[in-house]
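Engineer: Sequence unavailable; structure follows:
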């Protein structure tokens, strides 16, 4: 082998190497009241208990409640970051099992309306934080407003939360339709909440699949699992604690652990959707 060939071989490896990137999973729903925040926090807890470094981004910028659900009282929030008053590290709060929480604040501006300077500052902060986590869970608002679409487009993975209620199915389809038809997002995973059995959960999933197959092209809907109706859940919410923490043997807690285990064992798809290479850059590009 010649010297020039050796040099090419040496430089080819670093050029093809990529820095480890956290998985970014957007948890969203078409309808409010489906238990999305409860799912995000309990999944985050279960993932952290399984050894993952997890960050929860409360992206419901109008009705932020991740901190309330966890009984936390953060002094600062995303608004202070956007204004350049605090760094992300200063805003982060720690929840149970080492969960990191990035709290939002009710009534602050939409990320979609940030200035370019604010987005670039947010990007630099997020890039530094990315080296410290394995998984980022984004708790979006419900519906199809700008912020919901914004985070769904920036994230690599999306989990849609459904319940057996007919309105939940209708609104979830509306969200999937917007993301698929207008933004060419084609892959979604479905998690059914408040089902009384897996049979009921699968029936709900099939209803959405049938409608999507009929009216939307080249769509991939994958069944992730279900969280059962559980009387321990509202008890935990009233105590501002996680059901997975205080009632580890409850039916819902066991299913949170199972779903978290499935997520942990997955081989994440490294190719990002569209032109968004990484979530962090995607937030600036959108």
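Structural biologist: Nice, thanks for sending it over. Because the structure is predicted, anything quoted here is derived from the model rather than measured.

Engineer: contacts and neighbour counts: CA atoms only from here.
Structural biologist: Will do.

Engineer: would you list every one of the strands in the stretch 151-286 of the chain?
Structural biologist: Using DSSP state E, counting those that start in this stretch, the strands of the stretch 151-286 of the chain run over residues 157-162, 187-195, 220-228.

Engineer: quick one: the first one to strand 220-228, angle?
Structural biologist: With axes from the mean of the first three to the mean of the last three Cα atoms, to 10 degrees as the basis, strand 157-162 and strand 220-228 are set at 50 degrees to each other.

Engineer: Pasting the second one now:
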């Protein structure tokens, strides 16, 4: 398929989508990979572009979670909204940068989904335009939640070190086999050597295609920046606290590329029995 035809097909999928909201799940591949950092900075960067952004936090409020970093405590959760106990504007918190935050802890969301007949909660039901960013959490067996699996895009975050890359590839393989995922994107975080990072991205993309028949697409890289820790102490992301810093520039660039990501193919219609 040539590029013109591919672009036309992608445009048609956008027009036929039930809403114009895009849902992106962001997950860190291992402790300290920076999944929450990436999810928060992506959300801030997108809000800075004028997007309507909702961040769903699957992590319990603890050190390093989005709610802890921003020092917020949303009065409700995704499960409360899904069950009709609270309206969205009564459950979420809007932080100063313009991002709306709602907790989506897995156990509560799972119970709400069961009450709805077993299907995952779809945030597009109440977030009709803009972007939903899920700060996704793996369970003890390395599986994603139904909420994250229902996203349009899955963005994995990893560090550019041999041990991290090896561990991340094992996790990618597990996600592919467990959930049958055919497409994922990945972001390299805390990059020091740009040339080495480009080689890692190329190698990972080739390995996914050759050994897993998987579309594994690089979504860019973010340079190591000591100001990230200073921003955390200020209860802000680096995109908020130090917008001219290397990492903030890289996060904005990566978020800006999202519009060029093709929308996923729609699921085939089931034939009538």
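Structural biologist: Structure's in. What do you need? Given the structure is predicted, the values throughout are model-derived calculations rather than measurements.

Engineer: Nearest to residue 275 of structure 1, out of the strands of the stretch 151-286 of structure 1?
Structural biologist: Checking these against residue 275 of structure 1 by Cα to Cα gives strand 157-162 as the closest, at 14.5 Å.

Engineer: The closest one aligns to what range in structure 2?
Structural biologist: The aligned range for strand 157-162 of structure 1 in structure 2 is 153-158, by TM-score structural alignment.

Engineer: quick one: that stretch to structure 1 mean distance?
Structural biologist: Compared with structure 1 after the fit, stretch 153-158 of structure 2 shows a mean deviation of 0.9 Å (mean Cα distance after the TM-score superposition for structure 1).

Engineer: List the contacts of that stretch.
Structural biologist: With contact meaning Cα atoms under 8 Å, 6 or more residues apart in numbering, stretch 153-158 of structure 2 is reached by 23-30, 33-35, 38, 148, 164-165, 168, 183-189, 219, 264.

Engineer: What residues does the residue nearest to residue 71 of structure 1 when sequence neighbours are not counted make contact with?
Structural biologist: Distances taken as Cα to Cα, 6 or more residues apart in numbering put residue 240 closest to residue 71 of structure 1, at 4.9 Å, once the chain neighbours are dropped. Listed by Cα under 8 Å, 6+ apart, the contact set of residue 240 of structure 1 reads 68, 69, 70, 71.

Engineer: Quickly note the distance from the residue nearest to the second one when sequence neighbours are not counted to residue 145 of structure 1.
Structural biologist: Okay, so that is residue 69 of structure 1. Nearest residue to residue 69 of structure 1, sequence neighbours excluded (Cα to Cα, 6+ apart): residue 240, at 5.0 Å. Note on residue 240 of structure 1: its distance to residue 145 of structure 1, by Cα to Cα, to the nearest Å, is 28 Å.

Engineer: what do you get for residue 79 of structure 1?
Structural biologist: For residue 79 of structure 1 relative to residue 145 of structure 1 (Cα to Cα), the value is 19 Å.

Engineer: Looking at those two now, which is surrounded by more residues?
Structural biologist: Neighbours were counted for residue 79 of structure 1 and for residue 145 using other Cα atoms under 10 Å; residue 79 has more, 19 against 12.

Engineer: pretty sure that one is in contact with residue 104, am I right?
Structural biologist: Yes: between residue 79 of structure 1 and residue 104 a contact is recorded at 7.1 Å, counting by Cα atoms under 8 Å.

Engineer: just checking, residue 35 of structure 1 touches residue 195?
Structural biologist: No: Residue 35 of structure 1 lies out of contact with residue 195 (Cα under 8 Å); the separation is 11.8 Å.

Engineer: The two: which has the busier surroundings?
Structural biologist: residue 195 (20 against 16).

Engineer: Excluding chain neighbours, what is closest to whatever residue of structure 1 lines up with residue 225 of structure 2?
Structural biologist: Using TM-score structural alignment, the equivalent of residue 225 of structure 2 in structure 1 is residue 230. Excluding the flanking residues, the one nearest residue 230 of structure 1 by Cα to Cα, 6+ apart is residue 252, at 6.1 Å.

Engineer: Could you do residue 94 of structure 1 as well?
Structural biologist: residue 100 (4.7 Å).

Engineer: Residue 127 of structure 1 falls within a helix, correct?
Structural biologist: Yes: counting by DSSP: H, G, I helix; E, B strand; the rest coil, residue 127 of structure 1 is found in a helix.

Engineer: Who are the contact partners of it?
Structural biologist: Neighbouring residues of residue 127 of structure 1 by Cα under 8 Å, 6+ apart: residue 280.

Engineer: Structure 2: helices as residue ranges?
Structural biologist: For structure 2, the helices defined by DSSP state H occupy 3-16, 35-48, 66-69, 78-83, 88-91, 106-115, 146-149, 162-179, 194-212, 227-233, 238-241, 246-256.
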